[in-house]
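Chemist: Requesting a structural model of the entry that follows:
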Amino acid sequence: MTIHSMTGFANAAGECGSKRINLDIRAVNHRYLDVQFKMPDDLRHLEGSLREKIAAAAARGKIECRIQVQTAAAGAAALSVNHALAAELAALNDKWRGEFGGLGKLTVADILHFPGVLAAQSEDEETFVLAVQSLLDDALAEFSAARAREGEKLKAHILERLSAMDGIVDALSGQFPSLVQVHLDKARARLAEAVANIDEDRLKQEFALFMQKADVDEEFSRLKTHIGEVRRIVTEAKGSIGKRLDFLMQELNREANTIGSKAIAAECTQASVELKVLIEQMREQVQNIE
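Modeler: As a prediction, this is how the structure comes out:
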């Protein structure tokens, strides 16, 4: 499956008779799907069907669809000649010149200027509608491909930071027993300076109470679980995943903060800071995911 970014742009253009149609689709981040159209008023009746096409291709994002229609300059390809009327005018001119000697001969320009002889080709409404819908299909195909390419970059970004987080958690987990022992030794030394005799049992009891407050095994476990879940979501990428990832970023940040607040050594504090930096980097990118 593929991750899709919410940002993207695509363009499609084509001609239908004497009309040139230009269609743009651009999208930015948005909490929900918000589709807006900018197009001529005489195309407003198509908005419903066009909106359905866009909604089928995107689940989230603020999407603007701009349609511009231009009429080609009048020319041979854009004009039609009423040959029957032109022939009738020429025949009448010949007949009347024979009956009325003072009449002049009609020129080609005279005939073409006669109302109804020369007219712009009328567009077939159904053909024009199909042309607009076809251009939207083309634009949406490119739009989805562009968002998928950007999504792959976001996926790589997130997976890279998840691996870094795994490394930090594993390293700190491995160091933690020795950090605890160092902390115990320091506490024993400080107490030795304050009292002549140390009650070893009392010291262990106090230290056990402290460790209950400073124990981060649960935070390590939840961090690993959340990291695994984020990795699973971005790898499988089923449907719209941005909101789920955003929630998990909050959970990851909460555990990293707790590790920092329970720090018994500089290594814990440093690990908490590094984790939060990585989480923030991911969170910024998650905001772009559909």
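
Chemist: Every contact and neighbour count from this point should use C-alpha atoms.
Modeler: OK.

Chemist: so what does the helix or strand where Leu89 lies touch, helix or strand wise?
Modeler: Assigned by DSSP states H and E, Leu89 belongs to helix 83-99. If you count contacts as 3 or more CA pairs under 8 Å, 6 or more residues apart in numbering; DSSP states H and E, helix 83-99 packs onto helix 108-113.

Chemist: roughly how far out does the helix it packs on sit from the chain middle?
Modeler: Centroid separation for helix 108-113 versus its chain: 57 Å, with CA atoms, centre = their mean, to the nearest Å.

Chemist: Quick one: list the elements packing against it.
Modeler: Partner elements for helix 108-113 (3+ CA pairs under 8 Å, 6+ apart): helix 83-99.

Chemist: If we go by neighbour counts, what in the helix it packs on is buried?
Modeler: Leu85, Ala86, Leu89, Ala90, Asn93, Asp94 (16 or more other CA atoms under 10 Å).

Chemist: Any chance of TSV for the residues you listed, columns distance to Val286?
Modeler: Below are these laid out as TSV (distance: CA to CA, whole Å):
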residue	distance to Val286
Leu85	67
Ala86	68
Leu89	72
Ala90	74
Asn93	78
Asp94	80
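
Chemist: Which pair in those has the greatest spatial separation?
Modeler: Leu85 and Asp94 (14.3 Å; CA to CA).

Chemist: what ranges do the helices span in the chain?
Modeler: 47-57, 83-99, 108-113, 125-194, 200-214, 217-236, 242-261, 266-286 (DSSP state H).

Chemist: between the longest one and helix 242-261, how many degrees?
Modeler: This means helix 125-194. Computed with axes from the mean of the first three to the mean of the last three CA atoms, to 10 degrees, the direction of helix 125-194 lies at 10 degrees from that of helix 242-261.

Chemist: ok and helix 125-194 relative to helix 266-286, angle-wise?
Modeler: Using the same axes, to 10 degrees: helix 125-194 against helix 266-286 is 170 degrees.

Chemist: which other helices and strands contact helix 125-194?
Modeler: Packing partners of helix 125-194 (3+ CA pairs under 8 Å, 6+ apart): strand 8-16, strand 19-28, helix 47-57, helix 217-236, helix 266-286.

Chemist: the inter-axis angle of it versus strand 19-28?
Modeler: Orientation check (the same axes, to 10 degrees): helix 125-194 against strand 19-28 gives 10 degrees.

Chemist: I'd like to check the angle between helix 125-194 and helix 217-236, please.
Modeler: Going by the same axes, to 10 degrees, helix 125-194 makes 160 degrees with helix 217-236.

Chemist: and helix 125-194 with helix 200-214, angle?
Modeler: Using the same axes, to 10 degrees: helix 125-194 against helix 200-214 is 170 degrees.

Chemist: let's see this one next to it:
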Amino acid sequence: MTGYGRGEVTSQGIRFVVEIKTVNHRFQELVLRLPQGWMSVEEAVKKVVQPVVRRGRADVFVHVEGVGKPPCSLSVDWGLVDLIVQSATEMAPRYGIKTPPTAAELLQLPGVLKIEETRFDPQALEEPLLEAVGLACKALATMRKREGEALYRDLVDRSENLKRYGNEIRERAPQVIQAFRERLERRMEEWLEREAGWMDRITGEAALFADKADIEEELTRLGSHIDQLGVVLLHSNEPIGRQLDFLLQEMNREVNTIGSKANDAKIGAFVVECKSELEKMREQVQNIE
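Modeler: Next comes the predicted model:
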């Protein structure tokens, strides 16, 4: 499920900013982007995020910066400067150089000025960092909950559509059998002489067609799967994405069987509508843990 959460904590003059972005993915995948030198706290951060993002890809961005402190420190290699100045002093009379090197010129020489980034101790600062991670997870969960409520309403609405199409198909099915019987009677009347037993033949053919075209069992299973989906959506407190995906696969199988057995244009139209709803539901389920 897509989402975003941000957490910020300031402690000991250091600001921790954690951002978590999640996108749809069939499995759990955590990608941490920590500052250089902070790999020692990677597992601790994962332990906080993993229970919140059980399915999908989560990108975790951790920023650490000093508050009121320079981002780096500068130092001069005085030993090197002494050597340079000494060499310059010796060179002056030999080459007739009257002006000694200035401080600005010395600072431009390689190695004279050392720049070091401000470093922090990750182990000593793990607690406030994890606090920021927890805040980001909480914000992420709040956003994902809102999205989940919208997904729930959408899946319930589409489930109701499937029930309605199923009822339409169940109502239409006997009419298909009767229509086949009537067509068979007309053909028999046109091409066969009336003789003893012709009605029995019609009855037998109609019964055979009815048996092949019987979709009551598939409709019953489809209805059962729809009811199960509703129960899972309403009552489960565990990750349900894979369970919903399985139920939708089973529904799709029943709908395909109904379409192949019914041999009727109107039922075929309802089957197309069912498959369209199922496809949209499967797309939505990919967003659910």
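
Chemist: Give me the TM-score for these two chains.
Modeler: Once the chains are laid over each other, their TM-score by TM-score structural alignment, normalised by the length of the second structure reads 0.78; 243 aligned residues with a CA RMSD of 2.3 Å.

Chemist: hang on, the earlier thing: what stretch of the second structure does the helix holding Leu89 of the first structure fall on?
Modeler: Structural correspondence for helix 83-99 of the first structure: none found in the second structure, per TM-score structural alignment.

Chemist: Check stretch 168-185 of the first structure too.
Modeler: Mapped onto the second structure using TM-score structural alignment, stretch 168-185 of the first structure spans residues 165-182.

Chemist: Could you pull up the contacting residues of Leu33 of the first structure?
Modeler: Contacts for Leu33 of the first structure (CA atoms under 8 Å, 6 or more residues apart in numbering) come out as Ala55, Ala58, Ala59, Arg60, Gly61, Lys62, Ile63.

Chemist: And it, what's its match in the second structure?
Modeler: Leu33 of the first structure maps onto Gln28 in the second structure, by TM-score structural alignment.

Chemist: Skip the chain neighbours and tell me the closest residue to its match.
Modeler: Arg55 (4.3 Å; CA to CA, 6 or more residues apart in numbering).

Chemist: Kindly state which residue of the first structure is aligned to the one you found.
Modeler: Per TM-score structural alignment, Arg55 of the second structure is aligned with Arg60.

Chemist: Please look at its match and Met6 and confirm they touch.
Modeler: Yes. Using CA atoms under 8 Å, Arg60 of the first structure is in contact with Met6, at 6.6 Å.

Chemist: how about the contacts of Leu33 of the first structure in TSV, adding distance to Ser49 of the first structure?
Modeler: Converted to TSV, the contacts of Leu33 of the first structure look like this (distance: CA to CA, whole Å):
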residue	distance to Ser49 of the first structure
Ala55	10
Ala58	15
Ala59	16
Arg60	18
Gly61	19
Lys62	18
Ile63	15
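
Chemist: ok, those vs Leu46 of the first structure, which is closest?
Modeler: Looking across the contacts of Leu33 of the first structure and measuring by CA to CA, the closest to Leu46 of the first structure is Ala55, at 14.4 Å.

Chemist: Export the helices and strands packed on helix 125-194 of the first structure as JSON lines, with columns for distance to Phe176 of the first structure.
Modeler: Formatted as JSON lines, those follow (distance: least, CA to CA, whole Å):
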{"stretch": "strand 8-16", "distance to Phe176 of the first structure": "46"}
{"stretch": "strand 19-28", "distance to Phe176 of the first structure": "44"}
{"stretch": "helix 47-57", "distance to Phe176 of the first structure": "49"}
{"stretch": "helix 217-236", "distance to Phe176 of the first structure": "9"}
{"stretch": "helix 266-286", "distance to Phe176 of the first structure": "9"}
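
Chemist: among the ones you listed, which is nearest Glu125 of the first structure?
Modeler: Closest among those, using CA to CA: strand 8-16, at 10.3 Å.

Chemist: Average offset of the match of stretch 168-185 of the first structure relative to the first structure?
Modeler: Taking mean CA distance after the TM-score superposition for the first structure, the mean distance separating stretch 165-182 of the second structure from the aligned residues in the first structure is 1.8 Å.

Chemist: Among the contacts of Leu33 of the first structure, which one sits closest to Ile198 of the first structure?
Modeler: Once CA to CA is applied, the member of the contacts of Leu33 of the first structure that ends up nearest Ile198 of the first structure is Arg60, at 64.6 Å.

Chemist: tell me the contacts of that closest one?
Modeler: Going by CA under 8 Å, 6+ apart, the list of residues near Arg60 of the first structure reads Met6, Asn29, His30, Arg31, Tyr32, Leu33, Asp34, Ser240, Glu290.

Chemist: can you redo the helices of the first structure as JSON lines with distance to Gly14 of the first structure?
Modeler: Shown next, in JSON lines, are those (distance: least, CA to CA, whole Å):
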{"stretch": "helix 47-57", "distance to Gly14 of the first structure": "17"}
{"stretch": "helix 83-99", "distance to Gly14 of the first structure": "30"}
{"stretch": "helix 108-113", "distance to Gly14 of the first structure": "30"}
{"stretch": "helix 125-194", "distance to Gly14 of the first structure": "7"}
{"stretch": "helix 200-214", "distance to Gly14 of the first structure": "67"}
{"stretch": "helix 217-236", "distance to Gly14 of the first structure": "37"}
{"stretch": "helix 242-261", "distance to Gly14 of the first structure": "35"}
{"stretch": "helix 266-286", "distance to Gly14 of the first structure": "35"}
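
Chemist: With Asn11 of the first structure as the reference, name the closest of the ones you listed.
Modeler: Of all the helices of the first structure, helix 125-194 comes closest under CA to CA, at 5.4 Å.

Chemist: circling back to that earlier point, could you dump the helices and strands packed on helix 125-194 of the first structure into CSV with mean neighbour count and distance to Val195 of the first structure added?
Modeler: Shown next, in CSV, are these (neighbours: other CA atoms under 10 Å; distance: least, CA to CA, whole Å):
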stretch, mean neighbour count, distance to Val195 of the first structure
strand 8-16, 19, 70
strand 19-28, 19, 66
helix 47-57, 13, 74
helix 217-236, 16, 33
helix 266-286, 18, 27
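
Chemist: who wins for proximity to Asp138 of the first structure among those?
Modeler: Among those, strand 8-16 comes nearest to Asp138 of the first structure, with 6.5 Å by CA to CA.

Chemist: Superpose on the second structure and give me the mean offset of that closest one.
Modeler: Mean deviation for strand 8-16 of the first structure: 1.6 Å (mean CA distance after the TM-score superposition for the first structure).

Chemist: okay, the angle between that strand and helix 125-194?
Modeler: 180 degrees.
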